[in-house]
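# dropping a prediction and its sequence here:
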Amino acid sequence: MLKRQIILDTETTGINPKEGHRIIEIGCVELINRRFTGHNFHVYINPEREIEAEAIAIHGITNERLQHEPTFRDIAQRFFDYIQGAELVIHNAAFDVGFIDHEFSLLKPTLPPVASHCAIVDTLKLARELHPGQKNNLDALCRRYDINNSHRTLHGALLDAEILADVYLLMTGGQGSLNLAAEEHIAQHDVVNTLTIARNGKLKVIKANVDELAAHEGRLDLVQKKGGSCLWRN
């Protein structure tokens, strides 16, 4: 059975939707059975209001940049259809879900709250459970899990979702695998049938190189740091 997860992030005009602040960017990365599919979702949105200077300092997005972008009502149904039924993976989920629910409530007709049609995983809560008493923002997690985020000079919804996807996979045991039939049909979310491959003769054995062995040892170190059992070292 396929498990569909959406790693999601937003950028906004300010920090509180109750004060009239709006979403200006949505970035989503799709995983199916813990594999990247490339079927992502990314939009910039005209908030129809001014963006606070403090917010611009964080994400660098100005009203001038957004003046010709669609409004939320223009993309709402497409976004809803994209996330519906998926498990959403979000860092500090209460913030992003609060904004999305606020945007849904402004529509006529409204759309239902996110939690009514999606499961939600908060990676900030997960990180605090795994690393109590430590910094657990996205930059700190990248340092902890040795993820290169040097290109992240400003916040951006799609970029942050891509980085969070890497962090989440490492925090929860690494990237999964799919059979070949699943990979062929994954973008369309078709029913996956097991593909049997007939092989003649001997299989070619390809041994890991030095860099691959080092990466493997690094992954085992992470497993042990999280209290896991490494069968390869028993």
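Cool, got the structure.
# going by C-alpha atoms from here, please, whenever you check contacts or count neighbours.
Will do.
# can you give the distance from the helix or strand harbouring Arg219 to the centre of its chain?
Using DSSP states H and E, Arg219 falls within helix 210-225. When distances are taken as CA atoms, centre = their mean, to the nearest Å, helix 210-225 is centred 23 Å away from the chain's centroid.
# for stretch 83-96, same thing?
The answer for stretch 83-96 is 8 Å, by CA atoms, centre = their mean.
# one more to weigh against that first structure:
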Amino acid sequence: MRQIILDTETTGLEPSQGHRIIEFAGLEMVNRKLTGRSLHLYIHPERDIDPDAERVHGISLDFLADKPRFAAVGPEIADFLRDTELIIHNAPFDVGFLNAEFERLGIERIDTLCANVIDTLVMARDQFPGKRNSLDALCDRFEIDRSNRTLHGALIDCELLGEVYLWMTRGQNSLVMDIDLDVGGGADLGALEFERKPITILRPNAEELTAHAAYLDELDKAVKGTCLWRSLETPPPAEPQA
């Protein structure tokens, strides 16, 4: 299944108050590898941008003056997302804005347009309860370089989130998961017997034994007695039984 790592920037916090998307970014991933296909758009919101929001992402209305309205790019975004699994940090925020924008255009909602939504914030809270789980905090936890992230931006946040998602989902693979076992339907895998190959033992040659003995002699001199290794090699005689 295609996965899309997705992020948006907006004019404010609440689509119910008429706030709009001003930046959309999505990176395509297949089999845990980025394909190089992406969609990145700046969008004129047809309204003012809240000063608090602008301080976060640094996108001004002047910058967006010549950018397309959502009505012009909404169908392209919907086609890019169709039948995919979305990977989003704090998914309700971005999904809420996309649903509001799509509804204005008569486009189906995310829950029917896409196959699934993975919220990496929920995943992080499950894996690291009681800890900070912002994107910045997760990058620091996984030692992901975020030096280029001076402001929030949809595209760079997608790139960072992709790395965070791979770290959180890499896990421990089964030691036998790649073995093709033709055991027939209903076979009890726990009853399978695997052949153990004999352990190869490499014994020292005469030159190596001589060098080892010389090394132990030096240890004896250093401890002014018998070094521990010699006592292990030559255990003391057993006590006579009464």
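Arrived safely. Keep in mind the model is a prediction, meaning the values are calculated, not measured.
# quick one on the thing from earlier: Provide the aligned range in the second structure for the helix holding Arg219 of the first structure.
Per TM-score structural alignment, helix 210-225 of the first structure has no counterpart in the second structure.
# pull out the buried positions in that helix.
With burial defined by 16 or more other CA atoms under 10 Å, the residues of helix 210-225 of the first structure counted as buried are 219-220, 222-223.
# likewise for stretch 45-59 of the second structure?
Result for stretch 45-59 of the second structure [16+ other CA under 10 Å]: buried residues 45, 49, 53-54, 57, 59.
# from these, which single one is nearest Glu76 of the second structure?
Among the buried residues of stretch 45-59 of the second structure, Pro45 lies closest to Glu76 of the second structure (CA to CA), at 16.8 Å.
# what separates the closest one from Leu228 of the second structure, distance-wise?
78 Å (CA to CA, to the nearest Å).
# repeat that for Ile4 of the second structure.
Taking CA to CA, one finds Ile4 of the second structure at 61 Å from Leu228 of the second structure.
# could you do Asp145 of the second structure as well?
49 Å.
# now Ser60 of the second structure
74 Å.
# what of Glu54 of the second structure?
Glu54 of the second structure is 70 Å from Leu228 of the second structure, by CA to CA.
# tell me which of Ser60 and Leu228 of the second structure has more neighbours.
The residue with more neighbours, out of Ser60 of the second structure and Leu228, is Ser60; 17 against 13, by other CA atoms under 10 Å.
# who are the contact partners of the more buried one?
49, 54 (CA atoms under 8 Å, 6 or more residues apart in numbering).
# in the first structure, what sits opposite Ile4 of the second structure in the alignment?
Superposed on the first structure with TM-score structural alignment, Ile4 of the second structure falls opposite Ile6.
# ok, longest helix in the second structure?
Criterion DSSP state H: the longest helix present in the second structure is helix 206-223.
# which part of the first structure matches it?
Aligned by TM-score structural alignment, helix 206-223 of the second structure falls on no residue of the first structure.
# count of neighbours near Ile24 of the first structure?
Neighbours around Ile24 of the first structure, by other CA under 10 Å: 26.
# the second structure: which residue goes with Arg46 of the first structure?
Small correction: residue 46 of the first structure is Asn, not Arg. Aligned partner of Asn46 of the first structure by TM-score structural alignment: His44.
# so that match sits right up against Phe70, yeah?
Yes - here His44 of the second structure reaches Phe70: they are 7.2 Å apart, a contact under CA atoms under 8 Å.
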